[in-house]
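A.B. asks: Could you work out the structure for the sequence below:
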Amino acid sequence: MKKVTFFLFLFGNICFAQQKIDTVSLYFENDVSALTTAHLQKIDSIQSDTLPIISLKINGYANSFASFEYNQKLSDKRATNIAEAFSDSINVQTIGFGEIDDPSAAYRRADIIVTRQFHTITKKEVVPEPTLENEMKTAVSGEKITLQGMQFYPGVDIIRESSIPVAKKLFFFLTENPSVKIKISGHVCCGRLGIPSSIDGMNNRTRVQNLSEARAAAVYNYLVEKGISKDRMQYEGLAFLFPLGKTDDDDRRVEIEILSK
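C.D. replies: Purely as a prediction, here's the structure:
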């Protein structure tokens, strides 16, 4: 069974590019998600920089006042409000991380993570990274594909609203390719001292320690509800058995394996 890794190839003349990553934090008053004049000034300064923005990610947070559900919506709203203040020409990814188990004002914030390109030598031709649709179409039996952008609310098996488009892409692919069968695998972070572990995460919705399996089942059930036959799909939870050696977000993922085409 092989796992597919895609690379960005550069053709033509030899070229070299460097990236610069900056993080700007915006702080909020308690129970507030609206942007202030000071917030807007910081956003304007980010946009006025002459270095081109490659990617922009906004992580929203809330401290532990109020309920879990309320703080989840508050953190999402803080991130979304900031994203809306940027130019439409900038692609922005937002994630609301909900409440941090701490009442400190330091967690009433959103972090703007800006990646810029600041040095390029000579002209180059770039082959774009493949989309999820192309990855699924070109994959052969035994290959695994990470569902990039498939995210869940912290500690539970509920798919984020912002990730439904990813589930829809998988549904459309299966609809257009009725002979394809897949296996859906859920993964969680984090193992003790980074050691791979078969101990699954706790699903705070059900209080059952099967979070990776429950998240894979959530994708499976979404597809079943949309009309995909159960005979074409399997799902499993792999806990923290296959860490990627990168970040917690990379380990906290859902993959599909093409079983047959």
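
A.B. asks: can we go C-alpha only for contacts and neighbour counts from here?
C.D. replies: Will do.

A.B. asks: Can you point out the buried residues in the helix ranked longest in the chain?
C.D. replies: In the chain, assigned by DSSP state H, the helix with the most residues is helix 68-84. Neighbour-count burial for helix 68-84 flags 68, 71-80, 82-83 (criterion: 16 or more other C-alpha atoms under 10 Å).

A.B. asks: compare with the first, here's sequence two:
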Amino acid sequence: MKNVFLISLLFTHFLWAQEELKHEVFFETDQFEITETEQSRLLVFLSAIENIDIEKISIYGFTDDRGSASYNLALSQKRANSIKTIFSNNEVDESLITNVDGKGKILLKLIQEENISKIRGLNRKVVIIVSPVFPPKPIVEPKVKTAKETLEGDIKIGDNIVLDNILFQTGYSYLLPESIKTLEEISKVLLKRDDIYFTIQGHVCCTQNSRDAIDRKTNKRNLSLARAKHIYDYLVKKGIDSKRMKFVGMRRKFPLGGEAKYDRRVEILVTYVSEIN
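C.D. replies: Take a look at the predicted model:
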């Protein structure tokens, strides 16, 4: 039985080891800006790792064999840095990125002489390696008073209410499926509490210098605004008077300091409470 357990443990570890994900981004000669085609490929990769519990991300830049060693080292670093910037713009937690290194040139290995151009093209790249956590971390939800409970209680002007469990897909204003039920409950409370006037504030995670993130749907840097408007449009459809609401994008001005997914959020700022007759 002990041997069976050890074999099972080793097999499980092997499976997790195999789940290390790798992606390569290719560049034009002497360039470190990513092309539109390569950016599309990278966004597909980012979507694939969204639901993985990540231990670390490594980003390594390379060049082909032409040019001086110092030039290639600098160019490979710029390529790695450009990929890190795209990760940040698309709400990837920078604390997970443990390596962003330019490795310089890859020496040319000839197979056939006519393949030189193709081989060099494949050497002008950044390699991204995503390592999952083993074993997976247990999910610990923050213990706070729910938005529904708060909205049903005493409300005053200036109250800022985090809409708990209203979470978004990375890089999008689309809600995660488990958030729909919570939003439905909140909309019912707000229909009853027609004395509350409020501003819906959208937030993003992981960008640099309090910047907004890029909305992958529109490729515009206004994701926090798009998230706020998504909630606004939903509440309007549920019958809540649009005159009671406004929506704004808060970019990444107020990170919560916990897991990155909780910064992909919306909040309600109470701006006025009318007297109930």
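
A.B. asks: before we move on, back to that, could the buried residues of helix 68-84 of the first structure be laid out in a markdown table, adding distance to Asn177 of the first structure?
C.D. replies: Output for these, formatted as a markdown table (distance: C-alpha to C-alpha, whole Å):
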| residue | distance to Asn177 of the first structure |
| --- | --- |
| Phe68 | 40 |
| Asn71 | 40 |
| Gln72 | 37 |
| Lys73 | 37 |
| Leu74 | 40 |
| Ser75 | 38 |
| Asp76 | 35 |
| Lys77 | 37 |
| Arg78 | 39 |
| Ala79 | 36 |
| Thr80 | 35 |
| Ile82 | 39 |
| Ala83 | 36 |
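
A.B. asks: buried set for stretch 174-186 of the first structure?
C.D. replies: Leu174, Val180, Lys181, Ile182, Lys183, Ile184, Ser185, Gly186.

A.B. asks: Can you find the partner of Gln77 of the second structure in the first structure?
C.D. replies: The pairwise alignment with the first structure leaves Gln77 of the second structure unassigned, based on TM-score structural alignment.

A.B. asks: Give me the nearest residue to Gln77 of the second structure, chain neighbours excluded.
C.D. replies: Distances taken as C-alpha to C-alpha, 6 or more residues apart in numbering put Gly102 closest to Gln77 of the second structure, at 3.7 Å, once the chain neighbours are dropped.

A.B. asks: Next, count neighbours for that neighbour.
C.D. replies: Gly102 of the second structure has 22 neighbours, counted by other C-alpha atoms under 10 Å.

A.B. asks: residue range for the helix or strand hosting it in the first structure?
C.D. replies: Using DSSP states H and E, Gly102 of the second structure sits in strand 97-105. Using TM-score structural alignment, strand 97-105 of the second structure lines up with nothing in the first structure.

A.B. asks: Can you name the residues in contact with that strand?
C.D. replies: Taking contacts as C-alpha atoms under 8 Å, 6 or more residues apart in numbering, the residues outside strand 97-105 of the second structure that touch it are 56-66, 69, 72-81, 84, 123.

A.B. asks: Over to stretch 219-234 of the second structure?
C.D. replies: Applying C-alpha under 8 Å, 6+ apart, the set of residues contacting stretch 219-234 of the second structure is 171-174, 200-204, 212-215, 245-251, 265-266.

A.B. asks: Where does that stretch end up in the first structure?
C.D. replies: Under TM-score structural alignment, stretch 219-234 of the second structure corresponds to residues 207-222 of the first structure.

A.B. asks: residues of that stretch that come out buried?
C.D. replies: Residues Asn210, Leu211, Ser212, Glu213, Ala214, Arg215, Ala216, Ala217, Ala218, Val219, Tyr220, Tyr222 are the ones in stretch 207-222 of the first structure that count as buried (16+ other C-alpha under 10 Å).

A.B. asks: Of those residues, which belong to strands?
C.D. replies: Residues of these located in strands (DSSP state E): none.
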